[in-house]
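Q: when you get a sec, could you give me coordinates for this:
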Amino acid sequence: MTDRPNILWITTDQQRFDTIHAHGNAAIHTPNLDRLAAEGMSFLRTYCQAPICTPSRASFMTGRYPASHHVHRNGNDHWPPAETILPAILKDTTDYTTGLIGKHHLSRSENRIELIPEDGYDVAELSDCWPIGRAYDDWLTHKHGVDDPLALYPELLANAPRDYGPGLPMALQQSTWWAERASAFIEDHKDGPWFLNLNAVDPHPPFFPPQEFLDRYKPEDMPLPLFRESDIARQEEFREIDQQWTKIQDVRRYDPAEDVDQSQTPLEDRNLFDFPPDTYDARMVKACYYAMIEMVDDRIGAVLKALDDSGQAENTLVIFTSDHGEMMGDHGMLYKGCRFFEGLVHVPLIIRWPGVTEPGAQSDALVELVDLAPTILDIAGVERPGNMQGKPLTDLLKGRTTTHKPHVVCEFNEALAGMPYQSHGTMVFDGRYKTCMYHDAGKAEIFDLQEDPGEFVSLWDKPGFEREQIRLLKHHLDAVMATSDAGIERTGNY
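A: Below you'll find the predicted structure:
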């Protein structure tokens, strides 16, 4: 035991909030996340600061909003030298041993292998976003005799009808690699205290789970995405808002008997976005996605077992979350982009703090990923930097309060390369009303999630709603402006 707990921070990539069995999804199997929920506190209304990887990760690693840290894009040329991420603070102010295993994705990648800033990690073993990274690549070669790791994923893509289907054997999966390396880190640092940032690449697309996990999910048992015929016209109206999609001129209705022929379709034409669920095998896509999540859950179980076996579980804070969600066919969209539907911006968050959090507790407070860095510093006994904007969750974890914030904010600002419009949008959600502004496109949406949890009907043009609309727009402006800090510390009196 040490005075400060070890900290295990597990982040998945592109996992929706509604993909945990213990939180109400009867179609998915997540026994290890269920265990964390039973032993810790679940935050049921947690939102990311950007519906895209790099800006979201920059936010939760700095405790600052995108408007302040200015890391808005995937593929940024460099990391802002004035921005300091959490492990560097821990390294400078404590005796924590700091480790990173998996994805980092804070700055530009070269040939899909990302560059790392000087960020305070004592140990760093990287995989890239997709498909292959440094340490994972070496592991495949030296442990499994894979002569050309870079050929693994193109072969899967070439043989799949689209970007989903059976994937690599479990022995070769990135999840197997990071679980093995995380378990070794835990065993090697029994003296503590340590901080381990474990970043899984999955369930990021392409959706290629091992066959043994895919066999557990029958497509016919999968619920269809949230969709109404009105979504077709709505998404056409928002066609000039960037979303990861390829506009296919001749979209046929899905026919399972013909789908295998899509293996001959050029890769750039395979992705389907903004189309009805019956134009592709929506249930099969969801089966693959759920199978990937169960695979990740299985490997999280191995890491938790390493904690138990090493006798460190009672002195280790465990955090589980994801950087953003996945549309998964809702409203006719897959993947991510400049939209703010619940499937994309609402993420899971479970924190287990032995001896502090009430087992099985659930919080309905509005929470943001930007709150995680200040929470960790609070628990580690470190004074937070003055420019850190998140609010610690400590009082919620200790049961001292049930409220946290009046609203959450999310932003997309030219985040994806190759998009035609380079959109800029912002979202503010106050727990009932969600306002979404698309600042360069003349579009806006307002959803009442109390009356319309599926976000099917925008109130933006509703007659008689004008006064409430003005109030919400003022609130939106105030909330978004508050995410930009005042800049450099003042040291003069004039």
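Q: from now on I want contacts and neighbour counts done on CA atoms only, so please keep to that.
A: Noted.
Q: quick one: Cys53 from Thr375, how far?
A: Distance, Cys53 to Thr375, using C-alpha to C-alpha, to the nearest Å: 21 Å.
Q: higher neighbour count, the two?
A: Ranked by neighbour count (other C-alpha atoms under 10 Å), Cys53 and Thr375 place Cys53 first, with 25 against 21.
Q: I figured Glu368 hits Thr46, correct?
A: Yes - with contact defined as C-alpha atoms under 8 Å, Glu368 counts as touching Thr46 (5.3 Å).
Q: for those two, indicate the residue with more neighbours.
A: More crowded of Glu368 and Thr46, by other C-alpha under 10 Å: Glu368, with 28 against 23.
Q: quick one: name whatever helix or strand follows the helix or strand where Phe320 lies.
A: Taking DSSP states H and E as the definition, Phe320 sits inside strand 316-322. For strand 316-322, the following helix or strand on the C-terminal side (DSSP H and E) is helix 342-345.
Q: let's compare: structure for the following, please.
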Amino acid sequence: VLDNTMIIITSDHGDNLGEHGIVGHAYGLFNTLIDVPLIIRYPKYFTPGSTVTENVQISDVFYTIMDVVGAERNPSGLGLAKSLLKRIKEQDYQKTLIFEHDTPVNNLNWARKEGINVDHLDKEQRAIISGGYKYLQTSKGEEELYDLGKDHDELKNLIAESGGLASDMRDKFKEIYGKARQTSGVARPRPEMDEETKQRLKSLGYINR
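A: Got it, this is the predicted structure:
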């Protein structure tokens, strides 16, 4: 039974524990938040003890499961996601990762009530990881660029000193977000929620109204 059971251990996000001057997970796209474990046990397809270095993200797990069970891919699903079996089958897998983070309104309001200045965190953020580099844009027009191979902790922003690379990553950013908009599927109506559920989600910071 065990060898015919696919076991997946992962997380939806990490947490800052003082890194970047922040505690919690509501304030950005730092590697401390997005670089989470992914462990899969299924000997039929995954070699025990093997480690992969290719870019992977959580949305890939869904399509990996679909691939393993032989389900048909939903054409209106996440167009940028890929099954991890593509890597095992030595198909083209290397890809650009995409991340985004809305303005954390509830968290900002709470912090301000406590007298904490969080104006620098009052922004939307979008980022990509490609070719070992991470490029980020904010709704305030800020840009960040990191060499993850040398600076995984994101301590040195290279945007001002990497003209050609910064331009290439900026173009890649526009390209990948353009594709994401095209493949995100049709707009879906918001599900109806009772008042108790709405208040619980609001208290946890998942909705703002």
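Q: TM-score for the pair, please.
A: Superposed pair, TM-score by TM-score structural alignment, normalised by the length of the second structure: 0.75. Supporting alignment: 173 aligned residues with a C-alpha RMSD of 2.1 Å.
Q: how about the strand holding Phe320 of the first structure, aligned to which bit of the second structure?
A: The alignment of strand 316-322 of the first structure onto the second structure (TM-score structural alignment) spans residues 5-11.
Q: what's that stretch in contact with?
A: Identification of contacts with stretch 5-11 of the second structure by C-alpha atoms under 8 Å, 6 or more residues apart in numbering yields Val36, Pro37, Leu38, Ile39, Ile40, Arg41, Tyr42.
Q: what helix or strand is the equivalent of the fifth one over in the first structure on?
A: Using TM-score structural alignment as the criterion, the counterpart of Ile40 of the second structure in the first structure is Ile351. Taking DSSP H and E as the definition, one finds Ile351 of the first structure inside strand 349-352.
Q: Arg181 of the second structure now?
A: Per DSSP H and E: Arg181 of the second structure is located in helix 163-182.
Q: then Arg35 of the first structure?
A: For Arg35 of the first structure, the element it lies in under DSSP H and E is helix 31-39.
Q: what's the matching range in the second structure for that helix?
A: Taking TM-score structural alignment, helix 31-39 of the first structure hits no residues over in the second structure.
Q: packing partners of that helix?
A: helix 282-309, strand 349-352 (3 or more C-alpha pairs under 8 Å, 6 or more residues apart in numbering; DSSP states H and E).
Q: and the contacts of it?
A: So helix 31-39 of the first structure is contacted by 20-22, 297-298, 300-301, 350-352, 354, 358-361 (C-alpha under 8 Å, 6+ apart).
Q: now with 10 Å?
A: 19-23, 40, 42-43, 294, 296-302, 304, 318-320, 349-354, 357-362 (C-alpha atoms under 10 Å, 6 or more residues apart in numbering).
Q: buried subset of those residues, written for ChimeraX?
A: Of the contacts of helix 31-39 of the first structure, the buried ones go into a single ChimeraX selection, burial set by 16 or more other C-alpha atoms under 10 Å:
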select :19,20,21,22,23,40,42,43,294,296,297,298,299,300,301,302,304,318,319,320,349,350,351,352,353,354,357,358,359,360,361,362
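Q: apart from its chain neighbours, what residue comes closest to the residue nearest the centre of the second structure?
A: Centroid check for the second structure by C-alpha atoms, centre = their mean gives Phe99 as the closest residue, at 4.2 Å. Spatially, and ignoring its direct neighbours in sequence, Phe99 of the second structure is nearest to Ala127 (5.1 Å; C-alpha to C-alpha, 6 or more residues apart in numbering).
Q: now do the SS call for the one you found.
A: Of the three states, Ala127 of the second structure takes strand according to DSSP: H, G, I helix; E, B strand; the rest coil.
Q: tell me the residue in the first structure aligned with it.
A: By TM-score structural alignment, Ala127 of the second structure lines up with Met427.
Q: surely Ala71 of the second structure meets Tyr63?
A: Yes - proximity of Ala71 of the second structure to Tyr63 meets the contact threshold set by C-alpha atoms under 10 Å, at 9.1 Å.
Q: the more surrounded of these two?
A: Neighbour count, other C-alpha under 10 Å: between Ala71 of the second structure and Tyr63, Tyr63 has more, with 22 against 10.
Q: chain neighbours aside, what residue packs nearest to that one?
A: Nearest one to Tyr63 of the second structure, counting by C-alpha to C-alpha, 6+ apart, is Ser83 at 4.8 Å.
Q: count of residues packed around the one you found?
A: Counted with other C-alpha under 10 Å, Ser83 of the second structure comes out at 20.
Q: how near is it to Ile39 of the second structure?
A: 15 Å.
Q: can you give me the neighbour number for Asp461 of the first structure?
A: Residues near Asp461 of the first structure, counting by other C-alpha under 10 Å: 12.
Q: ok, it touching Ile470?
A: No - Asp461 of the first structure is beyond contact range of Ile470, at 11.9 Å (criterion: C-alpha under 10 Å).
Q: what range in the second structure does stretch 109-127 of the first structure sit on?
A: By TM-score structural alignment, stretch 109-127 of the first structure lines up with nothing in the second structure.
Q: what is the nearest of the contacts of stretch 5-11 of the second structure to Asp119 of the second structure?
A: Among the contacts of stretch 5-11 of the second structure, Val36 lies closest to Asp119 of the second structure (C-alpha to C-alpha), at 27.5 Å.
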